[in-house]
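> Mind looking at a prediction? Sequence and model below.
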Amino acid sequence: MRLYIKSAIFSAIVVLILSGILLGIRLTQVGTELTLVGAEADVLWKVFSAAALIFVYNLFRDPIERVLGLIPKPTLSAGLRDLSQRQFVQRLIWCFLIAAALIFPFLGSRSQIDLATLVLIYVMLGLGLNIVVGLAGLLDLGYVGFYAVGAYTYAMLALYFGVGFWTGLVAAGIMAAFFGFILGFPVLRLRGDYLAIVTLGFGEIIRILLNNLTDITGGPRGIGNIPKPTLFNLEFSKRASDGAQTFHEYFGIAFNSNHRVMFLYLLALVLVLITVFVINRLIRMPIGRAWEAMREDEIACRALGLNPTHIKLSAFTIGATFAGFAGSFFAARQGFISPESFTFIESAIILAIVVLGGMGSQIGVILAAIVMTVLPEMAREFNEYRMLLFGLMMVLMMIWRPQGLLPMKRPHVELKP
């Protein structure tokens, strides 16, 4: 126990200092000046409790870890494990999930449907980044830049040229793919931290350009009055614009504002299902095998005659395409976008979704997107500590399950002893 006294004291002091600065002190505007104000007593008690908990854990680390090791971990029996890996059962589970997702908007409230639509946007972004990070093994910290390109492409086409949503969706995907292709060239010879720094810079360059090109993008004011998606030129508004017809008038039903929310949800669901299908097919194609080969060992990949340049460019281009689709849908759903919607924290959240779900795992990314989006909404009273809890959750995940919630299943052969 004496061996851990110094580390326990040091850890408690670090927690006390950092928590005290982050939570115990805040800036408050008094008149025209900013003044430092101490936190309330309950916040200070939380800070001291966290420091005491860290101190006790580090002091009695060995007994605590022995006790935790005695707790049985939940595992599936051999029969259930074999059954869950059968292709028929997997398809049955997917069909059940899709059916539940289709029925959900007819049973949930408006706020729940709107939250589910936001979840689907993050699912699409997570699946797109999963190609770059999870399959190709390229650390991308500027993925939000492609998201912004897609959103602004549709917004500006609709604003200046009157382009509809469906045409703008395709154009946003193409433009984001072009930017992904352009980004691929500078990072061809980079790996690891250097690659992350360059992609981070790319995301910030895009945001700063959108902020400064005020004549085109509106700058900090953003772009408003972005047209909503229509169903075969049927608008979900109370009154139709010139040359169009409303959804409720065409079907002879009463106007309901929930129809638009339900349509946006179903549209996002269709886009996610298309994304899942396309990526699932790509994984089974030679290009998907090449991504995984380069992720495991680039030198061996070159020795096998594969061209890393083409593999990296394809990963960045295809991953950026899905970000462009998600960005255009986000712009149409919100009706207003600004550079503040595409900060670095968005890239961090999307990357956390990929890591939390399991690198390369599609169902894992979907589960992680639900967790990362729904939990903050359920715990609004902890909104001030959202990023602190978010970081704590990631640290615990790296300790408890570094491979992710649902890691990717790879074909393998086990030799019996």
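Noted; the coordinates are in hand.
> From now on I want contacts and neighbour counts done on CA atoms only, so please keep to that.
Fine.
> Please enumerate the helices of the stretch 101-250 of the chain.
For the stretch 101-250 of the chain, helices defined by DSSP state H, counting those that start in this stretch occupy the ranges 110-129, 144-161, 165-184, 192-212, 214-217, 247-251.
> CSV please, covering these and showing mean neighbour count and distance to residue 36.
Output for these, formatted as CSV (neighbours: other CA atoms under 10 Å; distance: least, CA to CA, whole Å):
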stretch, mean neighbour count, distance to residue 36
helix 110-129, 24, 36
helix 144-161, 25, 34
helix 165-184, 21, 43
helix 192-212, 18, 30
helix 214-217, 14, 35
helix 247-251, 15, 54
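> Would you format those as TSV with distance to residue 313 included?
As requested, the helices of the stretch 101-250 of the chain are exported to TSV (distance: least, CA to CA, whole Å):
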stretch	distance to residue 313
helix 110-129	14
helix 144-161	14
helix 165-184	5
helix 192-212	14
helix 214-217	28
helix 247-251	42
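> For residue 325, find the nearest of those.
When the helices of the stretch 101-250 of the chain are compared for distance to residue 325 using CA to CA, the nearest one is helix 165-184, at 5.2 Å.
> Figure out how far the closest one is from the centre of its chain.
Here helix 165-184 is found 19 Å from its chain centre; the criterion is CA atoms, centre = their mean, to the nearest Å.
> Out of the helices of the stretch 101-250 of the chain, which is closest to residue 258?
Nearest to residue 258 among the helices of the stretch 101-250 of the chain is helix 110-129; the distance by CA to CA comes to 6.5 Å.
> To residue 316, which of the helices of the stretch 101-250 of the chain lies closest?
Relative to residue 316, the nearest member of these by CA to CA is helix 165-184, separated by 5.1 Å.
> List the contacts of that closest one.
Helix 165-184 is contacted by residues 146-147, 149-151, 153-154, 157-158, 199, 202, 227-230, 312-314, 316-325, 327-329, 332 when judged by CA atoms under 8 Å, 6 or more residues apart in numbering.
> putting a second one here so we can go through both:
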Amino acid sequence: MMMIVYVALGVVLGFVLLILLVWFWLKWKFRNFAARFAEEFASAMAQMGGMAPPLRIDLEPMQEADWSDGDKADSITETLIELGYEPDGLFEAYAPLQIEIQGFRNSQSSSFAALYEIKQMDRLCLDLVADLSDGTHITVSNAEDKGLDHPQFSKLIRLDHLDLSEPEQVREMHARLLEELQGETTVDLTGQKFEDNFESFWAREMDWRMERGGVTTEEVIRISARNGEPEPSEEEIELAKRPWKQQIDNFITDQIRKDYLNNTNMSGKEWEETLDRLVIVHEYSEASHLIDTLTDTICYESDLDDEDDDDEEDPYLKAEQELNQIFRSEVCVMNAFHRALDLLPPDRKYTLQTTTESPWKSEIYLSPKYYDEY
């Protein structure tokens, strides 16, 4: 796997952990002051959905790169060309940090190269990657270790002591790749392009991370230690992991919804009406999202009631608390959802439409129609 995803994720996680560290210190320091501000800040930190890399990525072509050290980039490029690597596209991407990538392809060694820079870091990195016929791949990289785990199908040789300031260092990386490829059968690159190969690499890595539920507790603790920060609390760890969980939930839900609608014979009008009423639950669903959906359904009539009664308990808050208790008591989010369905009023029950087992275990429901056509 190209190391770009690890570098970007490591930087983002380090930033998130630093912000959380500052936040929890402020929360302790001013625990008797500005409680309302504290709650709003905590809510904002919990909703950092943009602080996780996309699960699929599209490389956007560029006309000219804006390297922090153009002379070094030119020297690296010239050396790679001497070694048989042909330029194969200049791109930018957001993951979620801005990255500039110069792709290369080497037909002689059946390998790709990626010269890249994360704009917030201003450090040129180089990855040399070769696919093997057994489905694994080998990567030689000078990117720094960010403390993240790697899948079994990826063999990584890290040469992070090389700053690529001399052509000999690029040659050393290439020689190491050739050494690792001895006795191995590589995939023929005929007809393959860097862009397609990179996006495929990214998708496979993200699929592996989805199966793990995003970043792990151990990875968060490891990154915090590498950044010289104290070990994060359980609450900080969960907040750092939440953007990943939200990203995974949204991605899987969107895929299931698209597949269902594409395979259902409906008119355009029926399609539009059904889209807003679908309730999808799967093995990676975020409990908070399902709780919000269920609470809205349970309290629909209460939301329409304009009368305020200070003597009565807020029905929305009551339903939300009851649902939170259910979801906290179940290890499996789908089991919790099944129990929560019993709380729906008789006239607002969800109707099960279909279930799936692959690629994700899921259930698709249709919520009641709350409005009349005019």
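Good, I have the coordinates. The structure presented is a predicted model; accordingly, all values stated were derived computationally and were not measured.
> So after superposing, what's the score?
Scored against TM-score structural alignment, normalised by the length of the second structure, the superposed chains reach a TM-score of 0.21; 143 aligned residues with a CA RMSD of 7.5 Å.
> hang on, the earlier thing: of all the helices of the stretch 101-250 of the first structure, which one is nearest residue 399 of the first structure?
Among those, helix 192-212 comes nearest to residue 399 of the first structure, with 21.4 Å by CA to CA.
> and the angle from the closest one to helix 165-184?
Inter-element angle recorded for helix 192-212 of the first structure and helix 165-184: 130 degrees (by axes from the mean of the first three to the mean of the last three CA atoms, to 10 degrees).
> could you say what helices and strands helix 192-212 of the first structure packs with?
The contact analysis (3 or more CA pairs under 8 Å, 6 or more residues apart in numbering; DSSP states H and E) places helix 192-212 of the first structure against helix 144-161, helix 344-357.
> still on that earlier bit, ok, which of the helices of the stretch 101-250 of the first structure comes nearest residue 267 of the first structure?
Closest approach to residue 267 of the first structure among the helices of the stretch 101-250 of the first structure (CA to CA): helix 110-129, 9.0 Å.
> Show me what that closest one is packed against.
Against helix 110-129 of the first structure (3+ CA pairs under 8 Å, 6+ apart) you get helix 258-284, helix 308-334, helix 344-357, helix 362-378.
> repeat that with 6 Å
helix 308-334, helix 362-378 (3 or more CA pairs under 6 Å, 6 or more residues apart in numbering; DSSP states H and E).
> Quick check: which of those helices is buried the most?
Scoring these by mean neighbour count under mean count of other CA atoms under 10 Å gives helix 308-334 as the most buried, with a mean of 25.
> Against residue 257 of the second structure, how distant is residue 353 of the second structure?
12 Å (CA to CA, to the nearest Å).
> what do you get for residue 42 of the second structure?
Here residue 42 of the second structure is placed at a distance of 31 Å from residue 257 of the second structure (CA to CA).
> With residue 205 of the second structure instead?
If you measure residue 205 of the second structure against residue 257 of the second structure using CA to CA, the figure is 23 Å.
> okay, the two: which has more neighbours?
For the pair residue 205 of the second structure and residue 257, the greater number of neighbours falls to residue 205 (20 against 15), based on other CA atoms under 10 Å.
> and that one, that's in a helix?
Yes: when DSSP: H, G, I helix; E, B strand; the rest coil is applied, residue 205 of the second structure is found to be in a helix.
> Tell me which of the helices of the stretch 101-250 of the first structure approaches residue 367 of the first structure most closely.
Residue 367 of the first structure lies closest, by CA to CA, to one member of the helices of the stretch 101-250 of the first structure: helix 110-129, at 8.6 Å.
> Give me the angle between the closest one and helix 258-284.
20 degrees.
> right, and the helix or strand after the longest helix anywhere in the second structure?
Under DSSP state H, the helix in the second structure containing the largest number of residues is helix 234-262. Once helix 234-262 of the second structure ends, the next helix or strand along the chain (criterion: DSSP states H and E) is helix 268-275.
> Can you name every helix or strand that whichever helix or strand comes after that next one contacts?
Beyond helix 268-275 of the second structure on the C-terminal side, the first helix or strand identified by DSSP H and E is strand 278-282. Using 3+ CA pairs under 6 Å, 6+ apart as the contact definition, the elements that strand 278-282 of the second structure packs against are strand 362-366.
> so the longest helix of the second structure versus strand 278-282, what angle?
With the same axes, to 10 degrees as the basis, helix 234-262 of the second structure and strand 278-282 are set at 130 degrees to each other.
> Could you check how many residues crowd around residue 127 of the second structure?
The tally of other residues near residue 127 of the second structure (other CA under 10 Å) stands at 23.
> list the contacts for it?
113, 114, 140, 141 (CA atoms under 6 Å, 6 or more residues apart in numbering).
> of those, closest to residue 289 of the second structure?
Nearest to residue 289 of the second structure among the contacts of residue 127 of the second structure: residue 114, at 38.0 Å, using CA to CA.
> I'd say the closest one and residue 103 touch.
Yes: the pair formed by residue 114 of the second structure and residue 103 meets the contact definition of CA atoms under 6 Å, at 4.8 Å.
> So if I had to pick from the two, which one is more boxed in?
Between residue 114 of the second structure and residue 103, counting by other CA under 10 Å, residue 114 is the more crowded of the two (26 against 23).
> gap between that one and residue 39 of the second structure?
Applying CA to CA, one obtains 43 Å for the distance of residue 114 of the second structure from residue 39 of the second structure.
> before we move on, the earlier item: now the longest helix of the second structure: buried residues?
Buried residues in helix 234-262 of the second structure, counting neighbours by 16 or more other CA atoms under 10 Å, are found at 236-249, 252-253, 256, 260.
> For residue 144 of the first structure, give its distance to residue 198 of the first structure.
With distances defined as CA to CA, the gap from residue 144 of the first structure to residue 198 of the first structure amounts to 13 Å.
> All set now, cheers.
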